[in-house]
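**Q** Have a look at this fold, sequence not included:
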């Protein structure tokens, strides 16, 4: 066991503290240093006997979170104090009221937002979703809660090595599901990229190592290429008197992998592995003109790709991002992405929302796209009655989207999520207009409610007091505002109709001289096969159940015997069924296992893949790969239903796997491939499809293999066949 040296630890803590003060110094006012010192001492005292999983003193975590808040997000004194104290209320006896007395209302409100909820949750709703919802509610008071939460999560991800494997998977999945999209939406691109890379590092370690090694190996060649590429541009920019900075940076590991999968190409085939960024130092009023002038200089030297020009200088993204992007052809025949921006734009791109505050007083006036988004989130929170998981789903849909810019008849600009429809536009203007929307005129042409809007469309909404929402409307809308208003209306409408149906049923039972007991209601529900009494009432009111079909015979003894099978199960039994499986390791494929499990079709795991089990409500346990997209959502939202799982060593089991293959076409190629599959490795093939075009073939082969080792051997042998260029597994 390692001996702890208290003196060395004290020095280490002070080193971190002094580094924090060094970064904070430029913006500290009168009393700030004293307040920070007081917060530091309070935190040291509160956590003095605590250690992290790694064994280091706990105080290093709040110090690291405060450091990220200052150095990487650009927050100020209040945030430093809140970051230093963020775990104090949760982990010690100190109360929020005490924090308020000592450090003021702002710090107390932020810490209250950061303190996790404890207590009982509905089974099936995730505690994480509830925590997240609470954290978002504080958005209406102070966005710094979210920014510090992101700093906290980033430090946890950086130090995830010391956590047990199942915790690593849960925390990494949750990060990918919630925090990376949130960092993206708040304009924190560097943090978003690092969170994505760290997610990959813990869920698909081999791929992560493989890509990072390749990036390292190509570093020196990349450096020389960048130097040659920028030298004529630098000369010309100096000649025009620009103050500037140019740097090249590789894309993140996660974005490279995304590209490889999306375009079905190899690492070597990615043409824009890195981007060149030109940052200009110019006054605010000359920014646009300067960016376009630099674009003109670059295109004098290099041919631009017209399809790859992105102008976020004239129309910034909703999270405030401003930049001019172009992709040009270098002299060596490689495409290169060039980003042109000013120092102000760069700070907003790197620091997102925090930088917006700094430039608030720049006289530009009006609301930024990011503030409009935050106001939308507030609106969404205030009007949302869904449970936590439904809410999370809605929230994510509105996080990860691009925008579409459309105009009202008077020429006002509205920014809606990509894929938004005329009905979304109607609700964006006003809920009442949305609820009575009949159709729309887009660019003077009549269109239906479901019409999908495009950039630059001018939209006029047509309404009628007789128009009312129906279930189908939920298929037409993408904005959270529209969805929650429609759901609210349908819930209210259903409630009213259920009341009418209840009155109709009461009258009918009086007429039949049948008492309205729970037993009799159960018989009716069984007879008409409806799950709840409310549903029964609703169907009577809407005419789905004809009131005249409710007759005495349903309540007779004969019917009673028939219906006992259909009586609803008791809630307790249902909960037992869901909770009945212990969280011990599930060994997949052993004959002794009496658990009902199936392999998930979304990711087709095979022995050798790292997997986990998920308890479903109907189909027993579902086995997913830890890298599965659906798996991320399950691990993030239903941590209590995740089961550790591993494969048995038995070899007689066969699993379906997909292989994608690409190469140059020749006679006899298919024959060579099928011979390797069935003869040399005794693999059964389920299907093979090969498509040939202009001398190049692409094919998908579905095979039954024992495990990943078996599959890798097969892939290696197929790769040696003459004419084959790439062979890879696909989900």
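**A** That came in fine, so what should we check first? Being a predicted model, the structure only gives us computed values, none of them experimental.
**Q** can we go C-alpha only for contacts and neighbour counts from here?
**A** OK.
**Q** any idea which element residue 563 lies in?
**A** For residue 563, the host element (DSSP states H and E) is helix 557-563.
**Q** name the helices or strands packed onto the helix or strand that that helix is followed by?
**A** The helix or strand immediately downstream of helix 557-563 is helix 571-579, counting by DSSP H and E. For helix 571-579, there is no helix or strand it packs on, judged by 3 or more C-alpha pairs under 8 Å, 6 or more residues apart in numbering; DSSP states H and E.
**Q** what's the spacing between the following helix or strand past helix 571-579 and its chain's center?
**A** Note on helix 571-579: by DSSP H and E, the next helix or strand toward the C-terminus is strand 586-588. Centre-to-centre, strand 586-588 and its host chain are 29 Å apart (C-alpha atoms, centre = their mean, to the nearest Å).
**Q** what comes up buried for the next helix or strand after strand 586-588?
**A** Per DSSP H and E, strand 586-588 leads on to strand 597-599 as the next helix or strand towards the C-terminus. For strand 597-599, the neighbour count (16 or more other C-alpha atoms under 10 Å) marks 597, 599 as buried.
**Q** list the helices and strands strand 597-599 packs on?
**A** Helices and strands touching strand 597-599, by 3+ C-alpha pairs under 8 Å, 6+ apart, are strand 621-625.
**Q** now with 10 Å?
**A** Using 3 or more C-alpha pairs under 10 Å, 6 or more residues apart in numbering; DSSP states H and E as the contact test, the elements touching strand 597-599 are strand 586-588, strand 611-615, strand 621-625.
**Q** CSV please, covering those and showing distance to residue 236 and mean neighbour count.
**A** Converted to CSV, those look like this (distance: least, C-alpha to C-alpha, whole Å; neighbours: other C-alpha atoms under 10 Å):
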stretch, distance to residue 236, mean neighbour count
strand 586-588, 65, 20
strand 611-615, 55, 24
strand 621-625, 52, 24
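**Q** Included below, for side-by-side comparison, is a second structure:
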């Protein structure tokens, strides 16, 4: 092709002044690439010309076409961005700069390498392969993908141009080496084809997917192409008859319409047949009723609905197969009416109805925006399709910018996040107010909650799914848990509970990277305090069991020793006692391992304090026979019926009247004394509880989090599991301050614990002994 071919195509929609700028860009690019040829033998300028022609076919603006001609100039020649800015303006230079960031993905050589390795008239040499580790290579590639995605957030024409560039590369892939072919097809399959789909550029997606299939599985591709051609020929009588009837019906209805029959692209048919990893599913082409579908193109939205009515008057529609993407467009801008009807001999036919503008948007997606914008400005009108295209383009770009600010700076995490959240298949769900939210397939209420607002996500307790209406016409809802997989078209009402907060389990069923990142951010902020308390309580309990008191002092001394001695091993890495407690709470460090180092220290302290052979249990706790204490065997609380048991050496212990220990001593009248709560003024109360739950990872942590949020300590906590039935029993003792409403405090904690995921029951343990 020549520059004249490009100008002839562009002349159909651009002004003469724009054509002159395009010619100027061509002359500069031709001069810059003078003498360089591609492996196919054609002049290098041919590639930019082909890419520019593809964009002209999409009706992109003059700046886009100029950039297509210049997109390799800065990367491959001695021209700089400043040179392009001076001659063509800042906008063109910015797009070229964005495209250059894309090009590193393919491993293109830089200008210095070219000048050393290439003689005039030769194609640029292969890039010099430096010795890099696998990790370094992956980091280099993913960082490039990160830059490319952020570049297209600055100007979407960057990605439109690169998609056209990739089409031409794939069309000429036969001239490349086998390794290059493998790399190009993999990148196209993982990045470029899904990106084209996400941007609504269905024609680009179809061609890229077919080219990928032809290189990844050439035998399958050749077989499929042959079989599809034969099947379409067998169906031609049916196709011609349906098309004839549709044309006659549109004419009879006074609708100016174009009726087309179109065939699905081969990669799509391959997926329909369920062909995975080289193994066919056994499905038959003859079973695909939509191998060839019908499309009716009209000029107004009203004509779309009028045509649909006439089609349904002709043939009976199939239940559940009528879709209105005009009233509710897809988030990539796609609009159309879809229906499937029973035609001749009850054979199914799929029919799409849309305007010509909708058809252009369906084929070229975001690339159609500039054409519609220019046309509508000239015609001084603003059709719905242009407004929609602009709105969705802006929303998509803003989403990319939001990810840039929210996601970690790791290139791997960013790329995986974008591949999962943008490139994968999307579903569309609605809020009760009718707002549309797009989410990757497999998303949960948690993903939707975080998509709405971070605070809503942090306190998401589930969702109500509004499914349909009952006979009375009222909406019918059903409650679903956080891990419920949302279905396209559902109305989702997020339930918020301020006592709910993120736990590590949430990471296992949050589908989107944005939700997972926000959960991690919450855990990093708040989980520290939970682990600190849990670790401290575990170690304190172990010390008390060993007959020692003074937890903080002992741990401080242990860490001081660790800094000066090697025998304490890994303990040296903990800067302070809080870090040690947190490690125990996270179970990065086992209590038993710490106790191995603490027990010798306990013995040293006891010898210094009490002398050799002293009893460490002796303390102020046992001084005076008049001391009144709450018994820890039954842990009575205000409101319980109580009695006292006198221990001559330790004082009076208060028990629940139904405590098993009390029943054993009832025979001795002197041993058991009737008491009431007015006689007792303890500072704290202990309340044992028993939690029965379905076992899962993080259960104990979630229980500790609820107790910590209530401002209550756990003096003991143990957990037993039965793997055969996945059942867990957690016993814990709560230490509640002697303030007003002790029972209310405990009941409030019990209610919150019952809301923890997988918990079956939570009760006070009245008879611990």
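**A** Cool, the structure landed. From a predicted model like this one, the values you see are computed outputs, not experimental measurements.
**Q** And the TM-score between these chains?
**A** After superposition, the two chains reach a TM-score (TM-score structural alignment, normalised by the length of structure 1) of 0.65; 528 aligned residues with a C-alpha RMSD of 3.6 Å.
**Q** want to try TSV for the helices and strands packed on strand 597-599 of structure 1, with distance to residue 710 of structure 1 as columns?
**A** Shown next, in TSV, are those (distance: least, C-alpha to C-alpha, whole Å):
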stretch	distance to residue 710 of structure 1
strand 586-588	18
strand 611-615	17
strand 621-625	17
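**Q** Residue 51 of structure 1 is nearest to which of these?
**A** Proximity to residue 51 of structure 1, assessed across those by C-alpha to C-alpha, is greatest for strand 611-615 (29.1 Å).
**Q** Next, the angle from the closest one to helix 571-579.
**A** 170 degrees (axes from the mean of the first three to the mean of the last three C-alpha atoms, to 10 degrees).
**Q** Onto which residues of structure 2 does strand 611-615 of structure 1 map?
**A** Matched against structure 2 by TM-score structural alignment, strand 611-615 of structure 1 finds no partner residues.
**Q** Run through who's touching the helix holding residue 563 of structure 1.
**A** With C-alpha atoms under 10 Å, 6 or more residues apart in numbering as the contact definition, helix 557-563 of structure 1 has outside contacts at 519-520, 522-527, 529, 553-555.
**Q** Farthest-apart pair in those residues, please.
**A** For those, the farthest-apart pair by C-alpha to C-alpha is 529 and 553; their separation is 16.2 Å.
**Q** mind giving me JSON lines with the contacts of helix 557-563 of structure 1 and columns for neighbour count, secondary structure and distance to residue 664 of structure 1?
**A** Output for those, formatted as JSON lines (neighbours: other C-alpha atoms under 10 Å; DSSP: H, G, I helix; E, B strand; the rest coil; distance: C-alpha to C-alpha, whole Å):
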{"residue": "519", "neighbour count": "13", "secondary structure": "helix", "distance to residue 664 of structure 1": "72"}
{"residue": "520", "neighbour count": "17", "secondary structure": "helix", "distance to residue 664 of structure 1": "72"}
{"residue": "522", "neighbour count": "22", "secondary structure": "helix", "distance to residue 664 of structure 1": "67"}
{"residue": "523", "neighbour count": "22", "secondary structure": "helix", "distance to residue 664 of structure 1": "68"}
{"residue": "524", "neighbour count": "20", "secondary structure": "helix", "distance to residue 664 of structure 1": "67"}
{"residue": "525", "neighbour count": "20", "secondary structure": "helix", "distance to residue 664 of structure 1": "64"}
{"residue": "526", "neighbour count": "22", "secondary structure": "helix", "distance to residue 664 of structure 1": "63"}
{"residue": "527", "neighbour count": "18", "secondary structure": "helix", "distance to residue 664 of structure 1": "64"}
{"residue": "529", "neighbour count": "14", "secondary structure": "coil", "distance to residue 664 of structure 1": "59"}
{"residue": "553", "neighbour count": "9", "secondary structure": "helix", "distance to residue 664 of structure 1": "74"}
{"residue": "554", "neighbour count": "18", "secondary structure": "helix", "distance to residue 664 of structure 1": "71"}
{"residue": "555", "neighbour count": "19", "secondary structure": "helix", "distance to residue 664 of structure 1": "74"}
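**Q** of these, closest to residue 398 of structure 1?
**A** The closest of the contacts of helix 557-563 of structure 1, once distances to residue 398 of structure 1 are taken by C-alpha to C-alpha, is residue 529, at 37.1 Å.
**Q** thinking again about what came up before, among the helices and strands packed on strand 597-599 of structure 1, which comes closest to residue 139 of structure 1?
**A** strand 611-615 (32.7 Å).
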